[in-house]
Every structure is written in structure tokens, then in C-alpha cells.
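Visitor: take a look and give me a structure for this.
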Amino acid sequence: MGYYEEEGLDVEVVALPGRPAETTGLVVAGQADLTIAQPDAHIYPIAEGNDQGLIWTFTPYQGPVFGIVVDESSEITEASQLENKTVAMTALGPPFESFMNANVIETGGDPSTIDTVAIGSNPAAMEALRSGGIEAIVGNRSEMALASQVTGTQTRLLPLPPEVADGLAAGFIIRKDSDQTEREAIARYIRAVVKSAIFAQENPDKAVQLSWELYPASKPTDKPEEQALEEAKVSLAETVDQYRPSSDGVWGYISEERWQKFLESNGFSDKIPDVTTLYDYSLLDLINSFDEEEVREQARNK
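Guide: Next comes the predicted model:
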């Protein structure tokens, strides 16, 4: 749609799924301008006394993008029932394992009893779930939804306890020492991303087609285009439907209270006494300076 061009940007996107430490490491090293990562990737090092010189600047999601799925026929109905079970995830440790632990603890379970295994491919994890080799999968909801559909595995998302549902999801992280010119370019980039998500919410068919045009290798060639389109829309919806402004209408804002609750639920309150040192919302006004209805109208007319 030319959103980057409108913002005067030439953008290169590098994808490192399931490798949050590497993505933040690229920003720390100055090899990337920003990354989008789960809060764990930002907070854990700080809590351990390793300030990497990063600051959280924008949260596009107002709810978790991760989930825990079980086979549709499973008797497991909440996370506490994963005790003494085998659970798969793309990579061990945060953010997947910490997300699982929070769900288990908040529903009254003990996560230390769970056998966690790393399965790098979501389709492979789905096959293991269907065969009974594992009892649950923790991962990005959009990726699991697509893998479920592609492999024909009937799954069910476990409900999130209120404390987790109100928690933080992925956000954009930049270097504290980014100068004003860099920060303004980053704000324009994030604004383009938000416009793209709004467009996709309004016209998912066109969004998928535009994505295939931009990344031809992502378009499946082993199935009818109509089937591929429906599968891609399922994955897309799990991501972009979580893009929404805060309750006061501001895109990217998470209240200090919600940040504090996140620290408390993860046991970091003592290690990070001043939660406001974790984020900087000085770019929000610039990012929010666009007409949302104009973008939606543009999508409807495509």
C-alpha cells in the first residue's frame, strides 16, 4: 500500500521467530534500529542486573498473542491440569515457558512438574499433539492456528486466567541512546505498521494477496489458491485482530498499573522498584497522528 514510502522510509525486515534474545541482541549491537519482542526479553535482563540500554516504546497489542492449545478431545480444560504432562514449545525458557508458568500458577498449578520439550516446527508439534506424544503446545496463536489448519489437527485454546489476559504482549524496543532523528524515523515506521494492521483487519483478503506479492515464496504452491487464502486469513486474523488502541483510544499505550502487575506476577517488583524506567511513551503522539477511519475506508475500497 506504500505506507513506508509515504513515511519516507526504506525498510528491511528480518524475521527471527522464537529467538527473542537474538532480536534484542541485534538492537543492542546497533545492527537493527528496533525489534518487536515479548516483554520478557526486555525485563529479564534488567531484573538480573544487565541493563542492555534498551527502552520499550510502543505496544500494538492490548492482550497476549501467545496461547496454550490442546487436542480438541483432551480432558484438559485449564492450565493447572498440565501438571505432570509433556508440553511443547518452539524454544525453552522465556517467553514461551514463562508464559506457560504464569498460566499454570494463576490457575493453582505447579509448573515445576511439567516436562517441557522444544519442537522448532509448529506443524511437527501439531503432529506430536495428534499422536499423543505431547499433551499441549505453547506458542504464538497465529502460527498455531495455521499449523492446526494445515495439519488437520483439531485443537482448543485453554482459557487465560484474568491475571494473564490483562498482561503485556509484544512491543517495540529501541535503544535509549537513539537520537531524535532516529526516534522520529522509528515512530514513522511504527505508524506504517499500525496502518497495515488496520488495513488487514478491514480487508484480510487483499492483505494476504498483497503479502504474497511482496513475498512470493510465502504463497503455497501445493494447494488450491482458495484454500491457501483461507488458511492465511486464519493466521493473519490471530495477529492483526489483537492490534487495537488502549481503552482511552491511544495506540501503543499500556498503563503503569498494568506494567506493575506484570512485574508482580513474575516476581520482579523488588528487582525493578521503579516500573517507569522500563518504557518511554514520548513517541506516541507522533505515531498516533493519522486518521484511522481514512485507512479503513481505503481498505474497504480496495
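
Visitor: C-alpha from now on. contacts and neighbour counts both.
Guide: Noted.

Visitor: where's stretch 262-277 relative to the chain centroid, distance-wise?
Guide: Centroid separation between stretch 262-277 and its chain, computed with CA atoms, centre = their mean, to the nearest Å, is 21 Å.

Visitor: ok but V13 is inside a strand, no?
Guide: No: judged by DSSP: H, G, I helix; E, B strand; the rest coil, V13 forms no part of a strand; its state is coil.

Visitor: count of neighbours near it?
Guide: 7 (other CA atoms under 10 Å).

Visitor: same question for V70.
Guide: Neighbours of V70 (other CA under 10 Å): 26.

Visitor: tell me the contacts of it?
Guide: Contacts for V70 (CA atoms under 8 Å, 6 or more residues apart in numbering) come out as I76, L129, E135, A136, I137, T155, R156, L157, L158.

Visitor: before we compare anything, build this one as well:
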Amino acid sequence: MFGKLKCSTAVFLAAGGLMLAHVANAADKVVYALTTSNISVGNAAQSSIPVGMEYWKNEGLDVGVIGLAGTMLGVQQIATGAVQFATAGPEAVLIARQKGLPIVAVYVMSTPIYETVVTDDNIKSFKDLKGATIGLPEMASGSLPYARSAVKDAGLDPDKDVKFISVGLGSSAANAIRQKEIAAWSVWDTGVAALENSGFKFTKIDPPWLSKMPGNVIITHEDMVKNHPDVVVKFLRGLAKATVFSLANPEATVRNHWEMYPATKPQEMTPQTFADSLHIYESRASRMVKAPGRKWGENVDAEWGNILLYSVESLGDADTMRASYTNQFIDEVNDFDEEAVIAEAKASKW
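Guide: Alright, predicted model coming up:
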């Protein structure tokens, strides 16, 4: 039982409305939220693969995967105990900690996933966006604190020199770009890849320091870390195995995702539509590759320190930063036969 975190229902936002998920036995069943309403093939390693390959089930967990509209909503749901794990941007974690929310990052999924793209060749950097409007997928997304910091780093005032608006993803974002409602789009990698598939030619204007920060992280409640470390290890080890599988066999990963999320499968299957789906998958997978000498999920102090260095927000000091994440589970999370998972992936019939 999760004690303080146990709840009879988990309230979450999906498909544009409120839904309820019963949490029957919290020791076995957990709810995991991806903080996007569009769980695309790019999210396969953290959604369809650990379920389809039964990595979580084999760890003794029954994991329900849901989508939430934005990082800050995921943070709130973790803080209230409505969900047990969620994805988040690292800056959003630090902002939440400054507000006293009891959340902690326990695993780094990738290098930074956010990008800012433009179609106007006259825009070379954030400095050229003075007086412009920057589009976001959602105002609650982790791309907002990143974009605000990039604006500040360019010598502009993010509260006065630019305007931020929500334009969504896919067709709604495409319309905003075509109609020049926005001069730049700050979004995550898979969103950019999807519009590239529809013919957009983008230029990325991200500052060089972005690559020196942690990317997408997994967060949980402090009480989970303290009272249920075994559940945390099992959940994260399932993610690590799924990441290894997906990197070893991208084609099988995409096909499995279609099976579990049929709405993401192209209506017409052709070599081109399959290639487009792989492009979306690879836009995220390229950021999930483990750096030499690093363990799956490992936090690096220097990367988190760069957030304090460049953020426009007030995020506290180094001690506050270090309390926002932990590596205490990483050795156990990495305790599996990686080569066996790779062999399993290459032998997959998907």
C-alpha cells in the first residue's frame, strides 16, 4: 500500500476531458503520466514497449499509462498522489521545488527534447525575436521555461520583449506558422518531426547551452522514494529495458506502438508513411542513447547546475538543486542483462 499516496481514484486529463482511473492495490498498480496529450511513436520507449514487452509486468507491476496536457499538470498530479510517476522537464522540477511541492527526479530519460524552430531565414537566433510571438504546444508545457530562459540569454526580457501563446501541435501549429501568427515555435522534438513530415523546412535557433542540460526526466513523490523504493526501482528498470529494446529495433518499436495506440498508425500504409513514422521515432530516440561511461537514467550534477546558470526563474541555490534529484536507484535500475534485451529486440516478430 502506498499509505499517504494511496488514493481510490486518480484524476487526469486525456482526450480533452476528465477521466477516472481506479488505483486498486497501490503496491501492485501504479499510474504513470506522460505529460503530453499526443503519445506518438516517439514516446514508444516509455509507453508501448514496456507494456507490450511486459517489462513492468515481469517486475511485478501493473502500470497504467495516461497522457496529461503539460508538465505542470503532471507535477501537480504527482504532488497530490493522483499519479505515481510522470515525465517532466528539469526546470519545471526546480520551479516546483521552489514552490514547496514534494517531487523529485529519479531518472533522466534523454538529453534535452525541446527545440525552437523558425521558417523565416532572417531569424538567426533568439535575439531576432524581439517584438515577436513564440508559439508553444501548451502554456503548461516544459517548453515555456526553456524558451523564457533562451530569450533572457539573448539579452531580451521574456516578460516584455516577446509574447508566448499556445498553438498546440500538428495541424493547429502548422496553421499558426503558415498564417504567421507566430515567428518561432518552441516545442519538443517529435512535434517538430511531425511537421517536417508534412513538408515544413525548419531552422533551429537553440542556444548552445541547451545540450549541456539534462533532458526529459521521470519524477515521483518524495514519499515514494522514502516508503516504496522497491516500486521505484522496478518501474525505472522496466523503462531502462524498454529503452534498450527500442534503440535495438526501431522498426519493431514503431509497429508495436501502432498496435497499442492504433490512432497513431497512418491511415494509408506505404513505404513513405512508415519512413515518416520512423522519423518521428528517431527524433526522440537519438536523444535517448546512453553516453559512454554513463548509466541508464543517471543524473549529472554539472548538467543540473547549468539550469541554475541560465534559467530566468529563481530556482534556489546548489543545495536546493541537488535535493531535486537522486541517483540512489540507478545501480539497481541498471542491474539487468542488456545484451539479452538487445537479442530479444532483434528477434522480435513485430
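
Visitor: after superposition, what is the TM-score?
Guide: Between these two chains, after superposing, the TM-score reads 0.88 (TM-score structural alignment, normalised by the length of structure 1); 294 aligned residues with a CA RMSD of 2.3 Å.

Visitor: most widely separated two among the contacts of V70 of structure 1?
Guide: For the contacts of V70 of structure 1, the maximum inter-member distance is 14.5 Å, found between L129 and L158 (CA to CA).

Visitor: which one's more surrounded, the two?
Guide: L129 (23 against 16).

Visitor: how much does the top helix by length along structure 2 stray from structure 1?
Guide: Ranked by number of residues, the top helix in structure 2 under DSSP state H is helix 229-248. Superposed on structure 1, helix 229-248 of structure 2 shows a mean distance of 1.9 Å to its aligned residues (mean CA distance after the TM-score superposition for structure 1).

Visitor: where does the following helix or strand past that helix end up in structure 1?
Guide: Next helix or strand after helix 229-248 of structure 2 toward the C-terminus (DSSP states H and E): helix 250-260. Taken onto structure 1 by TM-score structural alignment, helix 250-260 of structure 2 occupies residues 204-214 there.

Visitor: ok, which stretches of the stretch 51-200 of structure 2 are strands?
Guide: 62-67, 85-88, 103-108, 114-118, 133-136, 163-166, 184-188 (DSSP state E, counting those that start in this stretch).

Visitor: for W209 of structure 2, find the nearest of the ones you listed.
Guide: Once those are compared by CA to CA, strand 114-118 is nearest, at 12.4 Å.

Visitor: and for the closest one, what span of structure 1 is it aligned with?
Guide: With TM-score structural alignment as the criterion, strand 114-118 of structure 2 aligns to 66-70.

Visitor: and what of stretch 12-30 of structure 2?
Guide: Going by TM-score structural alignment, stretch 12-30 of structure 2 lines up with nothing in structure 1.

Visitor: equivalent analysis for stretch 213-222 of structure 2, please.
Guide: Using TM-score structural alignment, stretch 213-222 of structure 2 pairs with 167-176 in structure 1.

Visitor: and the contacts of that stretch?
Guide: 24, 27-28, 33-39, 42, 53-65, 258-259, 261-262.

Visitor: at 6 Å what do you get?
Guide: 34-38, 53-59, 63-64, 262 (CA atoms under 6 Å, 6 or more residues apart in numbering).

Visitor: need the buried ones from those residues selected in PyMOL.
Guide: In PyMOL syntax, the buried subset of the contacts of stretch 167-176 of structure 1 is picked out as below (16 or more other CA atoms under 10 Å):
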select buried, resi 34+35+36+37+38+54+55+56+57+58+59+63+64+262
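
Visitor: quick check: the farthest pair among the contacts of stretch 167-176 of structure 1?
Guide: So, these by CA to CA: farthest apart are G53 and G63, at 25.9 Å.
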